[in-house]
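Enquirer: Sharing a model prediction with you, sequence too.
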Amino acid sequence: MELSLEELRRKKLTNLSQSPFQQTKFSITSSAEKIINLFSQFNKEELATKKQKVNIAGRILRIRSFGNLTFSNLVDQTGTIQLKVSKNKEFMGLDIGDIIGIKGTICKTDKGELSVEVEEFVLLSKCLKPLPDIHYGFNDTEERFRKRYLDFIINSENKKILITRHKIIQSIRQFLEQKEFIEIETPVLVSEASGAQAKPFITHHNKLHRNFYLRIATEIPLKTLLVGGFEKVYEIGRIFRNEGIDARHNPEFTTIEVYQAYENSEYMMNLTEEVFHYLSKKILKKEEIEFNSHVISLKNPFRKLSMIEAVKEHTGIDFSHINNLDKVLELAKKHNLKLEKFQKTIGHVILAFFEEFVEKKLVQPTFIYDYPIEVSPLAKSKLDNKNIADRFELYIGGLEFANGYSELNDPIEQKKRLEEQTKQKELGNEEIASFDKEFLEALEYGMPPAGGLGIGIDRLIMLFTGQNSIKEVIAFPQLKSKES
């Protein structure tokens, strides 16, 4: 009976004189990327003179033979390098996917391809299952995300996305470090789900005999740090929202929230633009990128438009001259906007018009400011109009990327706003945050005027890597169970 590919690999393992899984260490002196960067410019003769020795390790993804010569592609975290092997039966016994360490000399083949001529090799780990086809990949996209490790093995571009993600987060920290911000970690398990409008996950603490929420934002604890005397704070952290999964949303995602005392929303808007310019120059080395089938220009300055102006531009309706609720509701009905009970206010209708008719059309970077106060419970109102919040959001390619405002620091007004939010919850709005009494008490000790900013890291990575799905930029996205 013919053995399967997996059975053949296991048989090879049992026939080895020493198990590769007993290996604990291999001394590496270089990487694929370093070899390519340092030696690509030399020709065959020059490399033969140099006789540069290297130790590298990685996974074999291709093996092909030409007479007495065997060529193989070795892949490590940094890239791919070709191996050149002469008359070696043991090497030919290796399988695609095996992890090896090699000692060799850098050379170029007769065709001029940079290679490492193998002098010694050691099998460090045996790949017991055949890999998916390197050229065709996975037939099932969901399976590709479920077995992400295989995706990264056979698709180096997807691996590069996570490396770029690391560089972006590292650069954001460097940018804020230059401005003397302090990163402080805040709790993931919280007694109140506050700081955003979202449905939380609930968990139970056995020792304390009580339920906790997984945080839906880092805003509240960071603002209490302002009360405590910190003036420039931020956190890059995981956020959890018990909501839908699609190309733009994952229940577990990463944000950065930044707070600066004695500043306002205008300062935070400028800071947001600075971050995007800084990253485009440092990471992309260019100011134009492709995203969602559009060429996006990150050149400054970004466009600024009030929400009412944006709605007027795209619908012709000027809400600055309409203050009658019945007329507003009539307009909503005329434009087939479905409103929940809690949305039947002028501010909610304006937002509904914006989300339905404007949001997806904001392709080039655009700041939308002056949000209705009803949907901005933690922001200060404008001095000249108590119905408008001193708040902005940044839109690119039809997606929201940042949210910021002048922080409300009046405990009396904040209590009133939270009470109004509670009424919305009673009318069916499941995304209303908890009534956070502890935060109100903190405000009563005095919080300085401050500006706040939140940026979705995952969407930022989508933008900078040209990805249309959030799953591509998260190492392990949430998926439906296999059985469902």
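Expert: Good, I have the coordinates. Numbering: from 1, shown residues only.

Enquirer: use CA for all of it now, contacts and neighbours both
Expert: Fine.

Enquirer: Tell me who's in contact with P301.
Expert: E273 (CA atoms under 8 Å, 6 or more residues apart in numbering).

Enquirer: What is the burial count for I432?
Expert: Neighbour count of I432, defined by other CA atoms under 10 Å: 22.

Enquirer: Correction: the previous question concerned E374.
Expert: 19.

Enquirer: which element is V116 on?
Expert: Using DSSP states H and E, V116 sits in strand 114-125.

Enquirer: And the contacts of the helix or strand that comes right after that strand?
Expert: Once strand 114-125 ends, the next helix or strand along the chain (criterion: DSSP H and E) is helix 141-146. Contacts to helix 141-146, defined as CA under 8 Å, 6+ apart, come from residues F138, L150, D151, K471, F476, P477, L479.

Enquirer: what number of residues lie near the fourth one?
Expert: If you count neighbours by other CA under 10 Å, K471 ends up with 21.

Enquirer: tell me the contacts of it?
Expert: F145, A247, N250, P477.

Enquirer: I'd like to know which of those residues are buried.
Expert: Applying a neighbour-count criterion of 16 or more other CA atoms under 10 Å, the buried members of the contacts of K471 are F145, N250, P477.

Enquirer: Let's have those in TSV, adding distance to L225.
Expert: Below are those laid out as TSV (distance: CA to CA, whole Å):
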residue	distance to L225
F145	38
N250	28
P477	31
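
Enquirer: ok, of the residues you listed, which one's closest to G195?
Expert: N250 (18.4 Å; CA to CA).

Enquirer: That closest one contacts G244, correct?
Expert: Yes. Using CA atoms under 8 Å, N250 is in contact with G244, at 7.3 Å.

Enquirer: quick one on the thing from earlier: just put the contacts of helix 141-146 in CSV and tack on secondary structure and distance to E290.
Expert: Formatted as CSV, those follow (DSSP: H, G, I helix; E, B strand; the rest coil; distance: CA to CA, whole Å):
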residue, secondary structure, distance to E290
F138, coil, 25
L150, helix, 27
D151, helix, 23
K471, helix, 18
F476, coil, 25
P477, coil, 23
L479, coil, 27
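
Enquirer: Second structure follows, compare the two:
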Amino acid sequence: MTKLPNPIDEESTRLEKLKKLQSINLNPFPSWSGQTGAKRYLTQDLLTDFERLSQREERVTIAGRLKTIRAHGGSTFAHLEDASGQLQIYLKKDSVGDESYYLFQDTIDIGDFVYAEGTLTVTKRGEKTLLVQHWKFLVKALLPPPEKFHGLQDVEPRYRKRYLDLIANTESRRIADGRITLIKALREFFDAENFKEVETPILQPLYGGAAARPFKTHHHALDTDLYLRIAPELYLKRLLIGGFEKVYEIARCFRNEGIDHAHNPEFTQIEFYWAYANYEDLMVLTEKLFQYLLPRMGLSMQIEYQGVKIDFMPPFPRKTFRELLIEYGKIDIEEYPDAHALLHKAQTMHIEVTEHDGKGKILDELYKTLVRPHIVQPLFMINHPVELSPLAKRVESDPRYTERMQLLVAGGFELCNAFSELNDPLDQETRFKEQERLLEAGDEEAQRYDADFITALKHGMPPAAGLGMGIDRLTALLMNAPNLKEVILFPTLRPLA
């Protein structure tokens, strides 16, 4: 069996090299400066403009981390990596001088950061290369990068030490860059649609806007309990009341719930609200959004997620909540008008519900168990029962249901949740009181009664529609990542003992 190098021994060796640098008054951690006057390039820009720069023998500089080092007598080859890619550098004694060359050989390790200046050339093997004429230390790395030993493939260390994961795995960097592009594209789209980006409180005296258990904290100066927001919804609606007509927020939200492949307690979502629109308008805008996002991210309208082809070419089919339960669960919810009858039916179908659960909770579990796993291609599920939607307008032709839609895809992704917003303060007050009753009965996910929001509604909120979309889930889907921990740079993990 091959014995792997000992990282502790490696650190000791590197510390000795650090001391050697200090002994000759060479700072191994200098401030950045471009005192030579040569322009610093990204490696990808050099490769793109290689022919012109090499023909003109223009002096250029690059800076980054050394990924490989190969010494051959009086010459040394190395690969230097920056944020854009890699480029080979080539040091010769007769180009940099004996002292500089042997300093490189004696003190440099893989993982160190260096600054290199020179001209571009092509080696005998045909590799584009920087012929170094001057170099300097930028950072002496005291620990080796993971690939120096056995790479970084185990999932848990990758999440706990994301900095090493990003060094070792190009796929992790691809996903991180994809998320950045996605958020930028979302802003581009909503700005172009004349929505205004706003900010609302993260610390709130009352949590609301979603069914979830909150995180609670205490503000000492005010001597009051506050909650980390579970959604920005009620504050964004206050802005509609105040006169804004199109607003959006890219919001960090927090829910004190379980962690799995599709849930993280701290997550990012975009919510937007649109006055003088309804949920029909939202479905059209959502289809338009995907027509913009996918090409913007370099994707076609047909993507692959975990081996399954998914077609985002609109229009997406629409089916009601009731129709889907009939189709996949063989249950017509209109035959079970009260919670007791529905509970009995759900229990006979081995759905995990209890007598303490309200009708909304039972309906939700029926949907999650019987319907959601079967939806693969994009589908708008519409017209949810009112018990599931305390903030949505009722369907005028049948007030048992609401003008609500969710975009479902890939056997479990709920990409967005949206509805025509309830703006009747009396109806909203009745629904809040029902939520309070459920909270007192033990439902920790029930919403709170927000008297200030009711007062705000009494001043009048224009007819409007609103939508929330989880950016983590959307990133996972578009980047073909199997779980949210792959797309959140620093996911929530249990602390090590």
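Expert: Cool, the structure landed. Being a predicted model, the structure only gives us computed values, none of them experimental.

Enquirer: Any idea what the TM-score comes out to?
Expert: Remark: TM-score between the superposed chains equals 0.94 [TM-score structural alignment, normalised by the length of structure 1]; 476 aligned residues with a CA RMSD of 2.0 Å.

Enquirer: Now the buried members of the contacts of helix 141-146 of structure 1.
Expert: Buried members of those, counted by 16+ other CA under 10 Å: F138, L150, D151, K471, P477.

Enquirer: What does the last one correspond to in structure 2?
Expert: Under the alignment (TM-score structural alignment), P477 of structure 1 pairs with P491 in structure 2.

Enquirer: any idea how far E197 of structure 2 is from its match?
Expert: 26 Å (CA to CA, to the nearest Å).

Enquirer: I310 of structure 2 too?
Expert: The value you get for I310 of structure 2 to E197 of structure 2, if CA to CA is used, is 31 Å.

Enquirer: in the stretch 51-200 of structure 2, which spans are strands?
Expert: 60-72, 75-82, 85-92, 113-122, 128-139, 196-197 (DSSP state E, counting those that start in this stretch).

Enquirer: Of all those strands, which one is nearest E355 of structure 2?
Expert: Across the strands of the stretch 51-200 of structure 2, closest to E355 of structure 2 is strand 196-197 (CA to CA), at 43.4 Å.

Enquirer: what's the helix or strand for L279 of structure 1?
Expert: helix 265-279.

Enquirer: Over to L366 of structure 2?
Expert: Using DSSP H and E, L366 of structure 2 falls within helix 359-370.

Enquirer: helices or strands up against that helix?
Expert: With contacts taken as 3 or more CA pairs under 8 Å, 6 or more residues apart in numbering; DSSP states H and E, helix 359-370 of structure 2 sits against helix 321-329, helix 339-348.

Enquirer: Could you export these as TSV, including mean neighbour count?
Expert: Shown next, in TSV, are these (neighbours: other CA atoms under 10 Å):
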stretch	mean neighbour count
helix 321-329	18
helix 339-348	16
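
Enquirer: mind checking which of these is nearest R372 of structure 2?
Expert: Judging these by CA to CA, what sits closest to R372 of structure 2 is helix 321-329, at 9.2 Å.

Enquirer: which residues of structure 1 does that closest one align to?
Expert: Using TM-score structural alignment, helix 321-329 of structure 2 pairs with 307-315 in structure 1.

Enquirer: quick revisit: which one of I310 and E197 of structure 2 is surrounded by more residues?
Expert: Neighbour totals were compared for I310 of structure 2 and E197, and I310 leads with 17 against 14 (other CA under 10 Å).

Enquirer: sec struct for the more buried one, please.
Expert: strand (DSSP: H, G, I helix; E, B strand; the rest coil).

Enquirer: Looking at structure 1, name the residue matched to it.
Expert: Aligned partner of I310 of structure 2 by TM-score structural alignment: I296.

Enquirer: Settle this for me: its match is touching Q364, isn't it.
Expert: Yes. If you go by CA under 8 Å, I296 of structure 1 and Q364 touch, sitting 5.8 Å apart.

Enquirer: Give the residues shared as contacts by the two.
Expert: I396, G397.

Enquirer: Quick one: the helices in the stretch 301-450 of structure 1, in order.
Expert: For the stretch 301-450 of structure 1, applying DSSP state H, counting those that start in this stretch gives helices covering 307-315, 325-334, 346-357, 411-426, 437-443.

Enquirer: Let me know the closest of the buried ones among the contacts of helix 141-146 of structure 1 to L418 of structure 1.
Expert: After measuring these against L418 of structure 1 - CA to CA - the closest member comes out as P477, at 33.1 Å.

Enquirer: Could you check how far the closest one is from T224 of structure 1?
Expert: 31 Å.

Enquirer: Then L440 of structure 1?
Expert: 10 Å.

Enquirer: what's the average distance of the biggest helix by length in structure 2 to structure 1?
Expert: When structure 2 is parsed with DSSP state H, its longest helix is helix 170-192. Here helix 170-192 of structure 2, set against structure 1 after superposition, deviates by a mean of 1.3 Å using mean CA distance after the TM-score superposition for structure 1.

Enquirer: hang on, isn't Q302 of structure 2 packed against V308?
Expert: No. Q302 of structure 2 is not in contact with V308 according to CA under 8 Å; the separation is 10.3 Å.

Enquirer: What span of structure 2 is the helix holding L279 of structure 1 aligned with?
Expert: If you align by TM-score structural alignment, helix 265-279 of structure 1 falls on residues 279-293 of structure 2.

Enquirer: Same question for stretch 454-461 of structure 1.
Expert: Under TM-score structural alignment, the match for stretch 454-461 of structure 1 is residues 468-475.

Enquirer: which residues sit against the matching stretch?
Expert: Here stretch 468-475 of structure 2 has contacts from 175, 178-179, 182-183, 262, 267-272, 413, 415-418, 481, 484, 487-488, using CA under 8 Å, 6+ apart.
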